[in-house]
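Visitor: sequence first, predicted model second:
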Amino acid sequence: MPSENTAPDPLEQAPDPQAWAERSARQAAAFDAIGERYDEAFPRKEGQEERVRRLLDLLPPDAHVLDLGSGTGLPTTRQLAAAGARVTGYEISGRMIEIARRNVPEATFVQADILDLEPAEASYDAIVAFFSLLCLPKARIPEALSRIRASLTPGGLLCLSMVEADLDDAAIPFLGSDIRVSGYPREELRRVVAGAGLIVEDERIVSYEPEGARPEVQVFLTCRRGA
């Protein structure tokens, strides 16, 4: 019998499957409606591109990389593929995948929820998750990070980013659609990442002003899978 101090396994903390499927379908429909307008609203992604350049410096040319929440494939999937990486993109929106396949035909795209990631199916040299974990409730982010860690090769790297905020599954209007987002203050984000067995090796804070939206602070972390 487990002791009272045993931490719950995040992979076992799943909500009602039907409720989660309905939530995921709403999120997918929202991003289907956004489509190409996402790149129009975020034409400059210098912080994201710089993180990928640094990641590529640490990887072999033929590295297998998962882009988790790959969107339209721009800029990250294309940037990785252009450098010679074998890239798989996970994306919940079918419309986004249609666009991504045109933008980066050499990559492989799978329509899937972040939490569909099955560690036993593949091992990746690196995983990038730029502004995708924020689409989960806080209760499920540790589970996602546990799946990510288990999907990395030993010593594999994770690059992630989130908007700094103190939100939990809050509904917000975004480019004409309603989406649900979460966020952490940067210190709390580091604790959550470390709690999943990922070692934070680098942090960058970027101030960003999207087209037609309020300025935001973006937190970029580069992490390594611990033992």
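Guide: All right, it came through fine. Note that the coordinates shown come from a computational prediction; the quantities given were computed from them, not determined experimentally.

Visitor: going by C-alpha atoms from here, please, whenever you check contacts or count neighbours.
Guide: Noted.

Visitor: secondary structure element holding the residue nearest the centre of the chain?
Guide: By CA atoms, centre = their mean, the mean C-alpha position of the chain lies nearest to residue 129, the distance being 2.6 Å. For residue 129, the enclosing helix or strand under DSSP states H and E is strand 124-130.

Visitor: other residues contacting the helix or strand that that strand is followed by?
Guide: If you walk from strand 124-130 toward the C-terminus, the next helix or strand you reach (DSSP H and E) is helix 141-151. Helix 141-151 is contacted by residues 10-11, 13, 114-115, 117-120, 122-124, 127, 133, 192-193, 195-198, 225 when judged by CA atoms under 8 Å, 6 or more residues apart in numbering.

Visitor: report the buried residues of the longest helix seen in the chain.
Guide: With DSSP state H setting the assignment, residue counts place helix 17-34 as the longest helix in the chain. By neighbour count with 16 or more other CA atoms under 10 Å, helix 17-34 contains the buried residues 24, 27, 28, 29, 30, 31, 32, 33, 34.

Visitor: ok, the fifth one - contacts?
Guide: Contact analysis of residue 30 by CA under 8 Å, 6+ apart lists 177, 178, 179.

Visitor: tell me which stretches of this structure form strands.
Guide: 64-68, 86-91, 108-111, 124-130, 152-163, 167-174, 177-183, 198-208, 216-225 (DSSP state E).

Visitor: residue 49 and residue 43, how far apart?
Guide: Note on residue 49: its distance to residue 43, by CA to CA, to the nearest Å, is 12 Å.

Visitor: one more structure, for comparison:
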Amino acid sequence: MDDPKLLVQNGYDEIAQTYFDWTSGKPTARLDYVDKLLSRLQSPSEAEVLELGCGAGVPCTRLLAQRCRRVFANDISQSQIDLAKANVPEENVDFIRGDMASLKFECSVLQAVVAFYSIIHLPRDEQRNLVQHVWKWLSPTGYLLCNLGVADNPGGTEMWLGSRMYWSSFDAETSLEMLRDTGFSIIQSEVLHDDEDGRLVPFLWVLASKN
């Protein structure tokens, strides 16, 4: 199988605008969950937040930039980063193109990490490693907000929106166990279904705290 990272990078480079157009008109739980996260932060206006897989920057990167002191917006696709820069004019955003599994931050420097539809693009062993890194990057009162897959999928590719794409996932309970084993406390978790052109696709939505 081709390198999963290159598949994801090249895939989103090819379909960046298509993906943006496809998602723009669809209902999403992202903003509701970001509001839940922000309501729990002691001082959102002083918070430094990392978004893994920022995509085109809307709606989440822009909302975080408007409410938080500093946002690190990461994506593996340069085309996605370019769209995000155009859609998020706020000056408190640092855009970082690259593999999320290779990011480096000091311990306890972030108040929140947000990852929507992005961790699922990593191989499963790297998902575990990433969660451990996130726990170290977060301050003692920090939060992780993410969604994950719910199927026992060791990793595979398929055509999606006109390009090959890679995903992997654990079942929902294994994902929650992974977070708990790392040291997170689960504040809220639920399985919600996205309507992808008439096909209902489930995702596990999780808000968790380091403390």
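Guide: Thanks, I have it. As the structure is a prediction and not an experimental result, all values here were calculated from the model.

Visitor: please work out the TM-score for the two chains.
Guide: The TM-score (TM-score structural alignment, normalised by the length of structure 2) is 0.90; 206 aligned residues with a CA RMSD of 1.9 Å.

Visitor: the residue nearest to the centre of structure 1 maps to what in structure 2?
Guide: With TM-score structural alignment as the matching criterion, the partner of residue 129 of structure 1 in structure 2 is residue 115.

Visitor: check contacts around its match.
Guide: With CA under 8 Å, 6+ apart as the criterion, the residues that contact residue 115 of structure 2 are 51, 52, 53, 54, 145, 146, 147.

Visitor: please pull up the equivalent of residue 164 of structure 2 in structure 1.
Guide: Using TM-score structural alignment as the criterion, the counterpart of residue 164 of structure 2 in structure 1 is residue 178.

Visitor: ok, its match touching residue 170?
Guide: No: judged on CA atoms under 8 Å, residue 178 of structure 1 makes no contact with residue 170 at a distance of 9.9 Å.

Visitor: more neighbours, residue 49 and residue 43 of structure 1?
Guide: Taking residue 49 of structure 1 and residue 43 together and counting by other CA atoms under 10 Å, residue 49 has the greater number of neighbours (16 against 13).

Visitor: and that one, what's its match in structure 2?
Guide: Structural alignment (TM-score structural alignment) places residue 49 of structure 1 against residue 31 in structure 2.

Visitor: apart from its chain neighbours, what residue comes closest to its match?
Guide: residue 60 (6.7 Å; CA to CA, 6 or more residues apart in numbering).

Visitor: corresponding residue for that neighbour in structure 1?
Guide: Superposed on structure 1 with TM-score structural alignment, residue 60 of structure 2 falls opposite residue 76.

Visitor: need the contact list for its match.
Guide: Contact partners of residue 76 of structure 1, counting by CA under 8 Å, 6+ apart, are 48, 49, 52, 67, 70.

Visitor: so which of those hold up in structure 2?
Guide: Retained in structure 2 (both residues aligned by TM-score structural alignment, their matches' CA atoms under 8 Å) from these: 48, 49, 52, 70.

Visitor: where's the first one relative to residue 198 of structure 1, distance?
Guide: It refers to residue 48 of structure 1. Computed as CA to CA, the residue 48 of structure 1 to residue 198 of structure 1 distance reads 20 Å.

Visitor: and these two? Which one has more around it.
Guide: Here residue 48 of structure 1 and residue 198 are set side by side on neighbour count (other CA under 10 Å), and the busier one is residue 198, at 25 against 19.

Visitor: and the more buried one, what's its match in structure 2?
Guide: Taking TM-score structural alignment for the superposition, residue 198 of structure 1 sits opposite residue 184 in structure 2.

Visitor: list the contacts of that match.
Guide: Contact partners of residue 184 of structure 2, counting by CA under 8 Å, 6+ apart, are 135, 208, 209, 210, 211.

Visitor: of those residues, buried ones?
Guide: Taking 16+ other CA under 10 Å as the criterion, what is buried in the contacts of residue 184 of structure 2 is 135, 208, 209, 210.

Visitor: off-centre distance for stretch 137-145 of structure 1?
Guide: Offset of stretch 137-145 of structure 1 from its chain centre (CA atoms, centre = their mean, to the nearest Å): 11 Å.

Visitor: how about that stretch: buried residues?
Guide: For stretch 137-145 of structure 1, by 16+ other CA under 10 Å, it's 137, 138, 140, 141, 142, 143, 144, 145.

Visitor: now do stretch 123-130 of structure 1
Guide: 123, 124, 125, 126, 127, 128, 129, 130.

Visitor: ditto for stretch 172-187 of structure 2
Guide: 172, 175, 176, 178, 179, 182, 183, 184, 185, 186.

Visitor: and the gap between the first one and residue 24 of structure 2?
Guide: Just to be clear, that refers to residue 172 of structure 2. In this structure, residue 172 of structure 2 and residue 24 of structure 2 are separated by 27 Å, where distance is defined by CA to CA.

Visitor: what does the second one give?
Guide: Counting by CA to CA, the gap between residue 175 of structure 2 and residue 24 of structure 2 amounts to 28 Å.

Visitor: repeat that for the last one.
Guide: When distances are taken as CA to CA, residue 186 of structure 2 and residue 24 of structure 2 turn out to be 29 Å apart.

Visitor: ok, the residue nearest to the match of residue 198 of structure 1 when sequence neighbours are not counted - contacts?
Guide: Counting by CA to CA, 6+ apart, residue 210 is the residue found nearest to residue 184 of structure 2 once chain neighbours are left out, at 4.8 Å. Under the criterion of CA under 8 Å, 6+ apart, the contact partners of residue 210 of structure 2 comprise 135, 138, 139, 140, 141, 142, 143, 144, 183, 184, 185.

Visitor: can we see that at 6 Å?
Guide: 142, 143, 184 (CA atoms under 6 Å, 6 or more residues apart in numbering).
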